[in-house]
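In: Make a model of this:
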Amino acid sequence: MNDFSLKISIISDLHCHHSSTKEKETYLTSDMLRSPVNDHPVESLIKLIEKDQLSTDLTLCPGDFTNRSDQQGFISSWDFVNEIHNCLKGKDLIATLGNHDVDSHEKISNYNLEVAKGIKKDFPLKNDGDRDTLWSKGCVFVESENFRILVINSAHFHYNKEHAVGGKVDSNLLDYVEEYLNEINDDKIFIALSHHHPTNHSRLGLGEHDIIVNGTELLELLGKHSCDLFIHGHKHDAFLRYHNLTESNGRIPILSSGSFSATSNTIYTGRRNHFHMIDIEKKNKVCYGRITTWTFMPKNGWKLMHDDGGFDTYTGFGCNKNIQEIASDIISVVGKSVTYKWEDITTKLPEVNYLIPIEAEKLTNLLKSQGFLIAPPLSQSPTIISNVKAVI
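Out: Alright, predicted model coming up:
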């Protein structure tokens, strides 16, 4: 039985367009100067990557490179993504299409994929055969030594304005995926990538009309074949949760990626712009992930920060232990100590590194009710836990 590890960077929903466009919907226009550095999302990130010596194995892009099928924005955004990927010294770059990348409103021509196919430069996949399969079937499996990515074009049926309401997978795609996975007999890290969300994501008034049609069937199928993570974009609302499966009685972590540079999220929901990196380990068929998230603020560039409009700077997924049990274990480890190093907690109880945000909040509240305070919060990489009762 093999163990696998993978470092992933995620760049989603750039919504890049030329500055002359009437609708100003991005911090990243195709013709903007790179000075001042902290006003340019790409240049600022590259400086951060170089300073902190960040690196990746794999870059995933869940779509919406451009905005409203802006041709120059599409061309430039793919170049931007490649620039970031190369700076990270990444090996594999895998992307899918978003609804803005498909010319369903016939802005350029009456063929909805004319721009997407005409960009070339290995968009959205390097291998010719993989691209052909994605165009024809609406999905493709990309295989590597230690990972398997199911790339889904959830905008596959956006033939025109009428059909471009939400995402969709059909029975042919589901049959293809099942037949493919039935032949698999390994434990590689298995990730699904799409633009639209496969399960309801209507918080913050974001609506329910754009969910992937047949998304539940897709998740059940992926769960049956031990999918480790589902990543999507589109909502511009960074959100990490589990989808509980019915047939396999398991669950799949679902990461809604924050938008890299769109402005609509800050205007309508107050959500920030994000760049995520995920460290994944899979041992004995059990997958754990740790996510680090940087936030972009105009004039300040990319920072590790925490605010109510953002996403946890540090979070994770894969913990299968009851939160009440974890709280009891922590209290037992701390004992009567006034303060205790958090790194010693994670050494003895590593599962605390892999809590999704809602689990981390629940654990924090349980400990607080018993007089134990974590500082800084779990979302910001704690250093100590204090026993208030021991002080008294």
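In: drop to CA atoms for contacts and neighbour counts, all remaining ones
Out: Will do.
In: what's near enough to touch the spatially most central residue of the chain?
Out: In the chain, the residue lying closest to the centroid (Cα atoms, centre = their mean) is Ser257, at 3.7 Å. Shown in contact with Ser257 (Cα atoms under 8 Å, 6 or more residues apart in numbering): 10, 12, 231-233, 235-239, 274, 276.
In: what about it, distance to Trp135?
Out: 24 Å (Cα to Cα, to the nearest Å).
In: how about this one, so we can line them up?
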Amino acid sequence: MPDSQTPQELKRVYRIAIASDLHAHTNRMDYTSGKNIPSWITPTAGAANKQNPLADLESLISDTGLSADVLLCPGDIADKADDAAMTYAWQELQSIGKKMGVSAIVGSVGNHDLHSRAASGDPAGSGVSGNPLPQAHIRMLTPTFPLANADENRRFWADHFAISEDEACRIITLNSCSSHGYIHEGSDEYTKGRFSPETEAGLLQLIKTTETKPINILLTHHHPQKVSELTFTDNSTMIRGDRLISLLGTGEYGSWMIVHGHRHVASFQLGHGDNDRPYIFSAGSLGVILHTLYYPDRPQTNFT
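Out: Got it, this is the predicted structure:
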């Protein structure tokens, strides 16, 4: 520290924790059930199971005193709209956030968090008994998802974006899955998500009318730019993701970082643009069991 700089003048460290793509499920943790095991996270594993990343993370926090200001959850908390697993995982994330002392937990919905698979040829169906609306369970979670603030939570589901901010950080959460459950499973958008022109107009207005902070984060599920480090072809980039990057990269509304999930690998790169190019962080996955053929050198779990 330079002699002329007092402790009061030092910039405060702002800590952001990220837990993405848990893909929590209620399947048996062996292959004799005949079902694919998507992740290590399941309520049946129990807190004593050392292969449960949530249990291990809570132990790490207790042992090291790990703390953060906010906890970001970029979607796919559950796998294949498993309602029981969603409830379990969201409560576990609340516990983790509380133990780290965060002031806010901010989520963004993933495609697996919605009942979006068609049943009986109905593109709006869920493929499960009772055929609930895509958002039927996730909107009933307690605390509310993706934000605890009631007004902003309603704005997220109505306008597909919402904001959470404090004195140092502005976080805008974007719903890239707004049409999931209302489109055919084989459509292009089903695998990519989108950033619609209507959402772009509303998001621009929000950015213009809210205070630029030292830290500005756009949280979403789908990636707006290809993850270059993948060892296989990436064909699931967000529709109009380039427009999202361009909007945030004008330099007029602060410097931005985009945090996303979906790809299950951690990656950090610059977005395109000529002015204030946003950083793009792919958060990886806290629980997904990665196929060694496609991810031979990647860690099985990521918590940032």
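In: And for Ser386 of structure 1, nearest residue in space, chain neighbours not counted?
Out: Distances taken as Cα to Cα, 6 or more residues apart in numbering put Thr339 closest to Ser386 of structure 1, at 4.4 Å, once the chain neighbours are dropped.
In: Quick one: residues contacting the one you found.
Out: 384-387.
In: Would you mind finding the match for it in structure 2?
Out: Mapped onto structure 2 by TM-score structural alignment, Thr339 of structure 1 lines up with nothing.
In: that older thread, I'd like the list of the contacts of Thr339 of structure 1 that fall within strands, please.
Out: Among the contacts of Thr339 of structure 1, DSSP state E puts 384-387 in strands.
In: Structure 2: helices as residue ranges?
Out: Here structure 2 has its helices, by DSSP state H, at 53-64, 83-100, 150-159, 188-192, 197-209, 241-248.
In: swap in the stretch 251-392 of structure 1?
Out: 264-268, 323-334, 342-348, 357-369, 388-391 (DSSP state H, counting those that start in this stretch).
In: a markdown table for these, including distance to Arg148 of structure 1 and mean neighbour count?
Out: Formatted as a markdown table, the helices of the stretch 251-392 of structure 1 follow (distance: least, Cα to Cα, whole Å; neighbours: other Cα atoms under 10 Å):
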| stretch | distance to Arg148 of structure 1 | mean neighbour count |
| --- | --- | --- |
| helix 264-268 | 31 | 15 |
| helix 323-334 | 31 | 16 |
| helix 342-348 | 29 | 15 |
| helix 357-369 | 26 | 17 |
| helix 388-391 | 47 | 13 |
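In: In CSV, list those along with distance to Ser76 of structure 1.
Out: Below are the helices of the stretch 251-392 of structure 1 laid out as CSV (distance: least, Cα to Cα, whole Å):
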stretch, distance to Ser76 of structure 1
helix 264-268, 20
helix 323-334, 45
helix 342-348, 43
helix 357-369, 34
helix 388-391, 54
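In: For Ile46 of structure 1, find the nearest of those.
Out: Closest approach to Ile46 of structure 1 among these is made by helix 264-268 (22.8 Å; Cα to Cα).
In: Mean distance of the closest one to its aligned residues in structure 2, please.
Out: Average distance, helix 264-268 of structure 1 versus aligned residues of structure 2 after superposition (mean Cα distance after the TM-score superposition for structure 1): 4.4 Å.
In: ok now that helix, how far from the chain's centre?
Out: On the basis of Cα atoms, centre = their mean, to the nearest Å, helix 264-268 of structure 1 sits 19 Å off its chain's mean C-alpha point.
In: Measure how buried the nearest residue to Ser154 of structure 1 once chain neighbours are set aside is and give me the count.
Out: Excluding the flanking residues, the one nearest Ser154 of structure 1 by Cα to Cα, 6+ apart is Gly167, at 4.7 Å. A total of 26 residues lie near Gly167 of structure 1 under the criterion other Cα atoms under 10 Å.
In: Distance check, the corresponding residue of structure 2 for Gly167 of structure 1 against Leu230 of structure 2.
Out: Superposed on structure 2 with TM-score structural alignment, Gly167 of structure 1 falls opposite Gly193. Per Cα to Cα, Gly193 of structure 2 is found 19 Å from Leu230 of structure 2.
In: Same question for Asn27 of structure 2.
Out: Note on Asn27 of structure 2: its distance to Leu230 of structure 2, by Cα to Cα, is 28 Å.
In: what about those two, which has more around it?
Out: Asn27 (20 against 14).
In: Aligned against structure 1, show me the partner of that one.
Out: Using TM-score structural alignment as the criterion, Asn27 of structure 2 maps onto Ser19 of structure 1.
In: who touches that match in this structure?
Out: 29-32.
In: Check those against structure 2 and tell me which are still in contact there.
Out: Checking the contacts of Ser19 of structure 1 against structure 2 (both residues aligned by TM-score structural alignment, their matches' Cα atoms under 8 Å), the contacts still present are Thr29.
In: Can I get the contacts of Ser19 of structure 1 in JSON lines including distance to Gln324 of structure 1 and neighbour count?
Out: Output for these, formatted as JSON lines (distance: Cα to Cα, whole Å; neighbours: other Cα atoms under 10 Å):
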{"residue": "Thr29", "distance to Gln324 of structure 1": "48", "neighbour count": "25"}
{"residue": "Ser30", "distance to Gln324 of structure 1": "50", "neighbour count": "21"}
{"residue": "Asp31", "distance to Gln324 of structure 1": "53", "neighbour count": "14"}
{"residue": "Met32", "distance to Gln324 of structure 1": "51", "neighbour count": "12"}
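In: Please render the contacts of Ser19 of structure 1 as TSV that adds distance to Ser69 of structure 1 to the earlier fields.
Out: Below are these laid out as TSV (distance: Cα to Cα, whole Å):
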residue	distance to Ser69 of structure 1
Thr29	14
Ser30	13
Asp31	16
Met32	19
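In: between the contacts of Ser19 of structure 1, which is nearest Gly73 of structure 1?
Out: Ser30 (5.5 Å).
In: From Asp122 of structure 1, how far out is the closest one?
Out: Here the criterion is Cα to Cα. By it, Ser30 of structure 1 lies 20 Å from Asp122 of structure 1.
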